[in-house]
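# after the sequence you'll find the predicted model.
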Amino acid sequence: MKPSGIAEHAVQALNARERQRFVESNPQSAALAERASQSLFGGVPMHWMSDWSTPLPLFVARAQGARFFDVDGHEYVDFCLGDTGSMFGHSPAPIVAALREQAGHGLTTMLPGEDAVVCGELLAERFGLPFWQVATTATDANRFVLRWARAITGRKVILVFDGCYHGTVDETMVRYRDGYTVHRPGLIGQARNLTQHTRVVPFNDPAALEQALARGDVAAVLCEPALTNIGMVLPEPGFLDRLRELTRQYGSLLIVDETHTISTGPGGCTRAWHLKPDFVTLGKPVAGGVPCSVYGCTAEMAQAMQLVRAHSREMAEGHGHSGMGTTLSANALAMHCMRANLEQVMTESAYAHMLGLAAHLAQGLRRIIQKHELPWSVTELGARCEFQFRASPPKTGAEAEAAFHDSLQQTLHLYLINRGILITPFHNMTLCCPDTTEADVDRLLATLDEVLGELLAIPGAREG
């Protein structure tokens, strides 16, 4: 039996039943899946969209607030919310209004407007970093900041934590194995050796961190304040303070990626935990679901960046290319939506609602785990929480990964989907938005209680 406390034969029995129920209940999705297979690789517009727990893709018709509707007319309470892209709900009214307002006034011009100025001011106020730039995705923001860090420090090596998530930045596609940095399993089409200029260490391991930084060749540490994609892993007390001390001691810059950890509050962990990074990056939800990302820096970094630019122009006789920026970055539509999101959606009151419901959900999850006598735990991070198949919350990415039980997770997710509830795929994370209600949370808890009761009622489900 896996450490989850539930025998595999019980998981497989329930999964077979739920797969059949899904197919029978979703004929329109099945028809679209068949049609899509003729023109879309894997039958989906992004290949990972076929990796959900469903036996065929679930096609969405529309979404609003904390709910979406599929093409077969089923309604779902959404605790995934685009894996944070719609953290403040689907199509918030101010974002809808901003889209309409800007639609007739130009979508992209390669020139700034007043919205950009207001967004910079609001971001500086929230995060405490005075200068900002805009990109299109968090991946872009992280890539650009890594270029700045290397140029400023004159160093090439980037350090990340095992199990990190920073979009699809090449340098972060590595793992820690037996003391060595290796390529992430499953990486497709990788031409160069990432381990030459990337070093990875376990999260919450200050000794390993110092050993990696002491070589004096690390340009920057790129980190999430808490791991969020390998299963949530919170920092141990004092670890982030030690991280800041060590980066300063060894001349490395500190980049904090708040793309997922913005769930803690309007200024993310940077503000809530009084972090002092050199750079902050943020993507996904910053424009209310419209593609946009930002990165901010200290005054010291801004001055260093100016010197780098001046030198670059001199070397290129004024016509160089920085390797940063895409044509659609900071487009007028995204800037108008980001301003509306920062001013009207991403508010203190919205977070108060979200955090309260997430705490209620986490408390309920712990009650259910205790009721069914399962060796599981719950991790909280602001508006999100996660139940994990281990007796205590993990302290490293490796511990979180070791607790994975793919078949059980997929079966639980499919059961929830068949009853109109969606949580984040690939692990058991939930997110509450301003439109989530206490009744929605209680419905998720009741349904999870129900599926665990059914699983454990299967003969031999608790047998070793």
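Thanks, I have the structure now.
# from now on I want contacts and neighbour counts done on CA atoms only, so please keep to that.
Noted.
# helices or strands up against the helix or strand where A334 lies?
Counting by DSSP states H and E, the element that carries A334 is helix 332-340. Here helix 332-340 touches helix 93-103, helix 114-127, going by 3 or more Cα pairs under 8 Å, 6 or more residues apart in numbering; DSSP states H and E.
# try this one next to it:
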Amino acid sequence: MTASGISSDAVETFMSVERSYFIERNPKSRELAERARQSLYGGVPMHWMADWSTPYPLFVQSASGARFTDVDSHEYVDFCLGDTGSMFGHSPAPVASALARQSTRGLTTMLPGEDAIVCGEILSKRFGLPYWQVTATATDANRYVLRWARAITQKPVLLVFDGCYHGTVDDVMVRDHGGETVHRPGLVGQVYDLSQYSRAIPFNDEEALEQALKQGDVCALLCEPAMTNIGMVLPDDGFMQRCRELTRQYGALFIVDETHTISTDIGGCTRLWSLQPDFFVMGKPVAGGVPCGVFGCSEEMSQAMQAAKARINQAAQSPEGDSHAHGHSGMGTTLSANALAMHCMRANLEEVMTDAAYEHMLPLAKQLAAGFRQVIAKHDLPWSVTELGARCEFQFCAKPPRTGAEAEAAFHDELQMALHLYLINRGILITPFHNMTLCCPATTPADVDRLIQTLDEALTALLAIPGARS
């Protein structure tokens, strides 16, 4: 018996049956998987696409709203939604129309249009930060904000929470190991020691936070208001406010990454909880699924950025008095704020990411969380459910975790993948790697009921295997 309450032998037996069923019902995906291995590394365009629970990748034919269809013509209810990239549904009509309009008016020019101004105005009103910049991804946004934080404070160390996710920024690829910052396991090609300039501490640990900031070398705390990638971990009451207070006290900046937690409220946790960050970052969902990211800053940071830039330009002047710093800040790509992304972002902010959308999504997520709890209780399992806005997750631990380490300790990869595969085989997709779900404006109460019922059926079948509880 494992901490999850189900034996590993039973999980393997269950998984074997589901693998065979998947292979039987997905012959066209299998053909494409074999063909893909001839030209794509690992048989997929990005290596992690092979990390799902399926014996080979499930190839998608089309997606719309809260559903997608695979190449074998099976339809799925999608509670993953591109891990937030399609948080408001696949191909929302206003964004699809914006794509069509802009396709004949230019895709990228390295020059701004009115769309950029409208997006800036909406973002300012929604999140309470006056100035905005647009990037290609949230990873880029985090990378650029980190450059600004170091330039402004002239301090080298980035502080993050153990188990955080902020895209693929090098500086965040660290973990806390017994009070020591170490590289994340499996990190590929890392040749310099990230712990020189990055520090990882446990989430919800106010003492560790203050001790880290007291050292005086921290440029910024970069955090999600609630952790969402190592399993959902909510902040203790008042913890985020203490993050704001302590960063101010010790001269560090407070950067809030709401790429995932924007599912909580139209103004994110930032507005809902009055976090008052120095910088705000958001990616994936901001342009309705079109690659785009943004970061906003306060008035004080805007002035500090100008001062830092002037100082750096002055230092970069040659003996002849010519500055070589302009245009070489290490920030921005030629596709940042391209015309296509800006037009789609405007459509998404004006017509898709609305109060009405959240009024639909949030109650459904509550319904789903309640259903998960009922199923867990019915089967007498030592599991818990964590919910945040339009998200919820069932976790293989009796109490919701308070730190990344606790969330990770509750992982049971084989059980999670077996349950995911059972759901996939019956036309339901949830987020891979852990058990997180997301409701979008196109999700229906019937979709939620279907997921709850199918999970119930999965557990009934699994626990009926001899020795499952022994």
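Good, I have the coordinates. Fair warning: this is a prediction, and the values are worked out from it, not measured in the lab.
# mind putting the helices and strands packed on helix 332-340 of structure 1 into CSV with mean neighbour count and distance to L416 of structure 1?
Below are these laid out as CSV (neighbours: other Cα atoms under 10 Å; distance: least, Cα to Cα, whole Å):
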stretch, mean neighbour count, distance to L416 of structure 1
helix 93-103, 16, 28
helix 114-127, 17, 36
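# kindly reformat these as CSV containing distance to V145 of structure 1.
As requested, those are exported to CSV (distance: least, Cα to Cα, whole Å):
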stretch, distance to V145 of structure 1
helix 93-103, 28
helix 114-127, 17
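# closest to I458 of structure 1 out of the ones you listed?
The closest approach between I458 of structure 1 and any of these, judged by Cα to Cα, belongs to helix 93-103 at 46.2 Å.
# can you tell me how far K155 of structure 2 is from I465 of structure 2?
With distances taken as Cα to Cα, to the nearest Å, K155 of structure 2 is found 58 Å from I465 of structure 2.
# for Q61 of structure 2, same thing?
From Q61 of structure 2 over to I465 of structure 2 the distance is 35 Å, taken as Cα to Cα.
# all helices for structure 2, in order.
Secondary structure of structure 2 by DSSP state H: the helices cover 8-25, 27-36, 93-103, 114-127, 138-153, 206-214, 239-249, 268-272, 299-315, 339-347, 355-378, 404-409, 413-425, 445-463.
# helices or strands next to the third one in the packing?
Counting contacts by 3+ Cα pairs under 8 Å, 6+ apart, helix 93-103 of structure 2 packs against helix 339-347.
# structure 1: matching residues for stretch 343-363 of structure 2?
Stretch 343-363 of structure 2 corresponds to residues 336-356 of structure 1 when matched by TM-score structural alignment.
# re the thing from before, how close does the helix holding A334 of structure 1 sit to structure 2?
Following superposition, helix 332-340 of structure 1 is found to deviate from structure 2 by 0.3 Å on average (mean Cα distance after the TM-score superposition for structure 1).
# ok, residues contacting that helix?
Contacts of helix 332-340 of structure 1 from elsewhere in the structure, counted by Cα atoms under 8 Å, 6 or more residues apart in numbering, are 94-95, 98-99, 102-103, 106-109, 112-113, 115-116, 118-119, 286-288, 290-292.
# repeat for stretch 356-371 of structure 1
When contacts are defined by Cα under 8 Å, 6+ apart, stretch 356-371 of structure 1 is touched by residues 375-380, 382-387, 431-432, 436-438, 441-442, 445, 449.
# and if we set it to 10 Å?
Contacts of stretch 356-371 of structure 1 from elsewhere in the structure, counted by Cα atoms under 10 Å, 6 or more residues apart in numbering, are 351, 354-355, 373-387, 430-434, 436-442, 444-446, 448-450, 452-453.
# in PyMOL, how would I select the buried members of these?
Once 16 or more other Cα atoms under 10 Å is used to decide burial, the buried members of those can be selected in PyMOL as follows:
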select buried, resi 351+354+355+374+375+376+377+378+379+380+381+382+383+384+385+386+387+430+431+432+433+434+436+437+438+440+441+444+445+448+449+452
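# among the helices of structure 2, which is nearest W52 of structure 2?
Distances from W52 of structure 2 to each of the helices of structure 2 were compared using Cα to Cα; the shortest belongs to helix 413-425, at 7.6 Å.
# and the closest one against structure 1, how far off on average?
Overall, helix 413-425 of structure 2 averages 0.2 Å from its counterpart (mean Cα distance after the TM-score superposition for structure 1).
# output the residue interval of structure 1 matched by that helix.
Alignment note (TM-score structural alignment): helix 413-425 of structure 2 is matched to residues 406-418 of structure 1.
# could you measure from L335 of structure 2 over to T137 of structure 2?
From L335 of structure 2 across to T137 of structure 2, the span is 10 Å (Cα to Cα).
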